[in-house]
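In: just coords:
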């Protein structure tokens, strides 16, 4: 398989660390306003324009980590390996009007460039003859809903009720919380907690109890006011029942008015949250390593977290009793708990797409 070398001209720093882009228009070859890394870029891509690669291949080089895209035939899925990270299932559409056979047809590598973000696309263009001026244009396919819901233990879309939509029957019992508008202005699609005595309780189940080696949690919230017990707290989730022991939590997610984000007793990130503002907070736990995301952006990756110990206590929503009891004051929506690690591309999708009421 013949290959061509590709260089990145719009990467501001190594993709292996993460790359930041600024927004652009169709005619402006800057890039979209997003923080991206390899895990977010991987996924299913469809070629929507440009020159057909036919059966030629391409070689890509990112900070010394080489990989090869191999086209088996137009229309077939292929994989691009960069170091230990894959860009999966790049799909070449069969466009017989475009050919790419000149590119690399003599077995040599020709410098090309990759631009991500123009028209929300990825473009590969050829900078040298033969084939100078050839461009391929790709768009990323969204993950199927079934994939984003794989491993769901509990899902509360709050579309008129507090039922679990993961089919695990982890339904929540409502104590005082009332239906309200969600972040899109839709009536009765989120729940308001008064910060005094409102909360929800989900009885223990095997699916919730078994989350001790891997898990992910994602919550949309809009905090009205902190619950003050010497410090202001916003308590989102806590699998601790009514126990007051700090060691009773199997898992919990909350933050304070200094922006410290807690997973159980450990600070796993810091972010300056404004009141009366919607945010998505997503956390993944993998055998002592926690990744914390705010609005789809990874803000911290920390190892050495205390191990999660299973318990048979209820899951509390908007309520945390260990130490000092705190009630949540604000709106909660689209709460998801998984028994697996979400990828960064999945976290981005949870932030950018309305996936509530659609499982």
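Out: Received, thanks. Since the structure is predicted, the reported quantities are computational estimates derived from the model, not experimental observations.
In: alpha carbons only for contacts and neighbour counts from here, please
Out: Fine.
In: Would you state the helices of the stretch 201-350 of the chain in chain order?
Out: 206-209, 344-352 (DSSP state H, counting those that start in this stretch).
In: Sort out which residues of the last one are buried, please.
Out: So that's helix 344-352. Using 16 or more other Cα atoms under 10 Å as the test for burial, helix 344-352 gives 344-351.
In: What are the contacting residues of that helix?
Out: Identification of contacts with helix 344-352 by Cα atoms under 8 Å, 6 or more residues apart in numbering yields 39-42, 143, 148, 280, 282, 293, 295-298.
In: Any of those residues buried? List them.
Out: Here, 16+ other Cα under 10 Å leaves 39-42, 148, 280, 282, 293, 295-298 buried among the contacts of helix 344-352.
In: among those residues, which two are most distant?
Out: Greatest spacing in the buried ones among the contacts of helix 344-352, by Cα to Cα: 42 and 280 (21.9 Å).
In: Next, count neighbours for residue 176.
Out: 15 (other Cα atoms under 10 Å).
In: Repeat that for residue 174.
Out: Residue 174: 17 neighbours (other Cα under 10 Å).
In: thinking residue 62 is in contact with residue 8, fair?
Out: Yes. The pair residue 62 / residue 8 is scored as a contact, 7.5 Å apart, by Cα atoms under 8 Å.
In: unless I'm mixing things up, residue 295 is touching residue 280, no?
Out: Yes. Counting by Cα under 8 Å, residue 280 is a contact partner of residue 295 at 4.8 Å.
In: any idea where the helices of the stretch 51-200 of the chain begin and end?
Out: Taking DSSP H, counting those that start in this stretch, the helices of the stretch 51-200 of the chain run over residues 145-148.
In: Run through the strands of it in chain order.
Out: 58-62, 65-69, 77-82, 85-91, 112-118, 121-126, 135-141, 152-156, 173-175, 178-180, 190-194, 199-202 (DSSP state E, counting those that start in this stretch).
In: Can I get the ones you listed in JSON lines including distance to residue 337?
Out: Shown next, in JSON lines, are the strands of the stretch 51-200 of the chain (distance: least, Cα to Cα, whole Å):
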{"stretch": "strand 58-62", "distance to residue 337": "34"}
{"stretch": "strand 65-69", "distance to residue 337": "35"}
{"stretch": "strand 77-82", "distance to residue 337": "30"}
{"stretch": "strand 85-91", "distance to residue 337": "25"}
{"stretch": "strand 112-118", "distance to residue 337": "31"}
{"stretch": "strand 121-126", "distance to residue 337": "31"}
{"stretch": "strand 135-141", "distance to residue 337": "24"}
{"stretch": "strand 152-156", "distance to residue 337": "5"}
{"stretch": "strand 173-175", "distance to residue 337": "17"}
{"stretch": "strand 178-180", "distance to residue 337": "21"}
{"stretch": "strand 190-194", "distance to residue 337": "17"}
{"stretch": "strand 199-202", "distance to residue 337": "12"}
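In: try it against this one:
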């Protein structure tokens, strides 16, 4: 964030809400500010009479320490405790700039964030302040400030907040928004928190009849906008240069000018109030701020980066860490920054760490310890159950937690492979698992799955039944129960520490990958979507009663049944790291991972140079999807070595029924595929890159997967890149090379108006069958070509979807 004065006016650089992008804009282009109003009543204690104005540049020698409490609605808007703390800390810093410009030193002593439903449910600023006073009987600071989104304004309890024997009089509430502008640009959020604190520090509104030594107004902005208070007096003037921090001039065309600060008289009241407060300490003796916002990132099997938010007055930090359950801490002293790379850890092990602040005058206490778990050696570590749903509901992790199928039907998975996922009808389809009591997932759990939801409803992926609100296990993407499309993740108490709930996100009706985690070690619940962190809450639940049935797809209530397709469901009894989540998203489940084979392996596999014969080792080894393309031809296919189960009539080498094999090649966005045959490369267009080579049709669109023919096919029009997104079949064909049959498919240079070499010599045999007829349509002009070995029709166009022998 920054401010630029360039001679043409004032410009600001700041982050955009809900985005990683930043915006650079002119201050004068901002719209008229909001209509904030303050509910603080005019004080009975008048400190403005006969008070000398503060001397410009004079600073208070005492510091006011603040306790800030953040309501649950702000946490929901920001998505995590870390994001919330970052936001309100930045907001406090903006307010601190305004106070420091006028010589008042303030510091943020502690931030408390409600990451579960709070008692602050009022709809007015008075209700919110009252709830705050009734709930918070003590706090870590001189003044306490509650922030929330409700109310549309602010209210301070009194004009005598400092050192008041009744804590209720040292509290205020501010209704802020989810964004602000950098000082000195006006924004409602910065104004309201600064304004309400000004009341607690002793200042009335500038339109109160309490100023100038004669109980008159400093300005008339409040009455002009319809707000009067206290004793009746003449309406004051409207300041042409804008109002000050304790005015209502933001409701007038002149606006509130942050460059005007508090103004001489309100500042004198505040300065004297701070200087006279006996409970305040001097700035030099301000205690080290306590570290908050600690977290671990970049977690691997043996290392992690430990992070924390900067604390006030810090010159260095001390770190202590240990394995969970260890008797003593390991200490790292005098760390200059706010992160530390920790190495030498053990895989799949829980660790905890704590940080304290070192200042010139002493040190803080250690902050609350934070935990994390290192990654496993593999995704098989801690794997409880794995359901790839390849036409079965059995657990293939080796633990035997098999499911009982009741209704779901096999369907294509996210790659289009048939019978590799299950479709749920949204009415009563489900899979039941009855041995949940053997899973040992009471405190640590991660659940991964792919889902294609067709509508927003209950869409329960897993649900432990009978359902217990205080001991619930439930996962539901695209959950429509409160009027919006949400994500519900519950592990333990529904309305407390066991709930992670993301409100409002779009339904696209496409395959999506999710991972949910809950860990008492890290004290977090998380939701990942498509490999990225979607939501995090700084608490964790636990499951007590495992003597229940785990239902996949819902149970009992039609509104909560899954309507869509589900695939690759896994359960781990540990918290997966961010890196492991990415691995699941990219590579698939540990029990049925996708097999990536280089194009050269595909090309070399069927053809043996030594004996010039084809072999079928890839398919018989089960490495090729066993059902394509035969399902499209209505031929049943048996994977794993038995080949096709078809009649003898389709085993010939001629005609449309000639058997050919297909393989899947997956391409990432912007990538090209080069296949090697006799060390010759093939470009992304399918044309050779020098010499004779195999022809491979490739697409560079997103996540397309050409199906490439790999046995000697009938000969069509040469290399034809027929590309469509997703379910894409590309026939890779060519013609015989004049030197013989060792080059099965070949795309040669243009010659004689053709896109292929002219055909010289006779027809050469190919295995496993012979080419009976070869037909080619020239690009530039029609002509007949030699036909060998069998009678055939004259030249005619080849259908787009077919090749002939």
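Out: Perfect, I can see it now. Given the structure is predicted, the values throughout are model-derived calculations rather than measurements.
In: Residue 62 and residue 8 of the first structure: which is more packed in?
Out: A count of neighbours by other Cα under 10 Å puts residue 8 above the other of residue 62 of the first structure and residue 8, at 19 against 16.
In: That one and residue 116 of the first structure, how far apart?
Out: Distance from residue 8 of the first structure to residue 116 of the first structure, counting by Cα to Cα, to the nearest Å: 9 Å.
In: ditto for residue 201 of the first structure
Out: Taking Cα to Cα, one finds residue 201 of the first structure at 45 Å from residue 116 of the first structure.
In: Then residue 251 of the first structure?
Out: 38 Å.
In: try residue 88 of the first structure
Out: In this structure, residue 88 of the first structure and residue 116 of the first structure are 16 Å apart, going by Cα to Cα.
In: Looking at those two, which one has more neighbours?
Out: residue 116 (23 against 17).
In: Could you identify the longest helix within the second structure?
Out: Scanning the second structure for the helix with the most residues, using DSSP state H, yields helix 81-101.
In: which strands and helices sit next to it?
Out: helix 72-78, strand 105-113, helix 188-200 (3 or more Cα pairs under 8 Å, 6 or more residues apart in numbering; DSSP states H and E).
In: try 6 Å this time
Out: Packing partners of helix 81-101 of the second structure (3 or more Cα pairs under 6 Å, 6 or more residues apart in numbering; DSSP states H and E): none among the helices and strands.
In: tell me which residues in that helix are buried?
Out: By 16+ other Cα under 10 Å, the buried positions in helix 81-101 of the second structure come out as 81-85, 87-89, 91-99, 101.
In: Give me the angle between it and helix 188-200.
Out: 60 degrees (axes from the mean of the first three to the mean of the last three Cα atoms, to 10 degrees).
In: ok, back up a step: right, and out of the contacts of helix 344-352 of the first structure, which lies closest to residue 332 of the first structure?
Out: Residue 332 of the first structure lies nearest to residue 280 out of the contacts of helix 344-352 of the first structure, by Cα to Cα, at 10.0 Å.
In: quick one: what's aligned to that closest one in the second structure?
Out: With TM-score structural alignment as the criterion, residue 280 of the first structure lines up with residue 513 in the second structure.
In: Export the buried ones among the contacts of helix 344-352 of the first structure as CSV, with columns for distance to residue 270 of the first structure.
Out: What follows is these, written out as CSV (distance: Cα to Cα, whole Å):
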residue, distance to residue 270 of the first structure
39, 23
40, 22
41, 25
42, 27
148, 26
280, 14
282, 13
293, 10
295, 13
296, 15
297, 12
298, 11
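In: can you redo the contacts of helix 344-352 of the first structure as CSV with distance to residue 336 of the first structure?
Out: Formatted as CSV, the contacts of helix 344-352 of the first structure follow (distance: Cα to Cα, whole Å):
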residue, distance to residue 336 of the first structure
39, 21
40, 20
41, 23
42, 23
143, 17
148, 11
280, 11
282, 9
293, 14
295, 15
296, 14
297, 17
298, 18
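In: Which one of these is nearest to residue 186 of the first structure?
Out: residue 280 (17.4 Å).
In: show me the contacts for the closest one.
Out: When contacts are counted by Cα atoms under 6 Å, 6 or more residues apart in numbering, residue 280 of the first structure touches 219-220, 294-295.
In: ok, residue 252 of the first structure - how many residues close by?
Out: 20.
In: Which residue, neighbours along the chain excluded, lies closest to it?
Out: Closest residue to residue 252 of the first structure apart from its sequence neighbours, by Cα to Cα, 6 or more residues apart in numbering: residue 238 at 4.0 Å.
In: What residue in the second structure is paired with that neighbour?
Out: In the second structure, residue 238 of the first structure lands on residue 463 (TM-score structural alignment).
In: distance of that match from residue 469 of the second structure?
Out: Going from residue 463 of the second structure to residue 469 of the second structure by Cα to Cα gives 12 Å.
In: Compare these two (neighbour count), which wins?
Out: The residue with more neighbours, out of residue 463 of the second structure and residue 469, is residue 463; 23 against 13, by other Cα under 10 Å.
In: quick one, what contacts that one?
Out: 473-474, 550-551.
In: Of these, which is the nearest to residue 221 of the second structure?
Out: Distances from residue 221 of the second structure to the contacts of residue 463 of the second structure, taken by Cα to Cα, are shortest for residue 474, at 54.6 Å.
In: quick one: whatever residue of the first structure lines up with that closest one and residue 67 of the first structure, what's the gap?
Out: Using TM-score structural alignment, the equivalent of residue 474 of the second structure in the first structure is residue 252. If you measure residue 252 of the first structure against residue 67 of the first structure using Cα to Cα, the figure is 40 Å.
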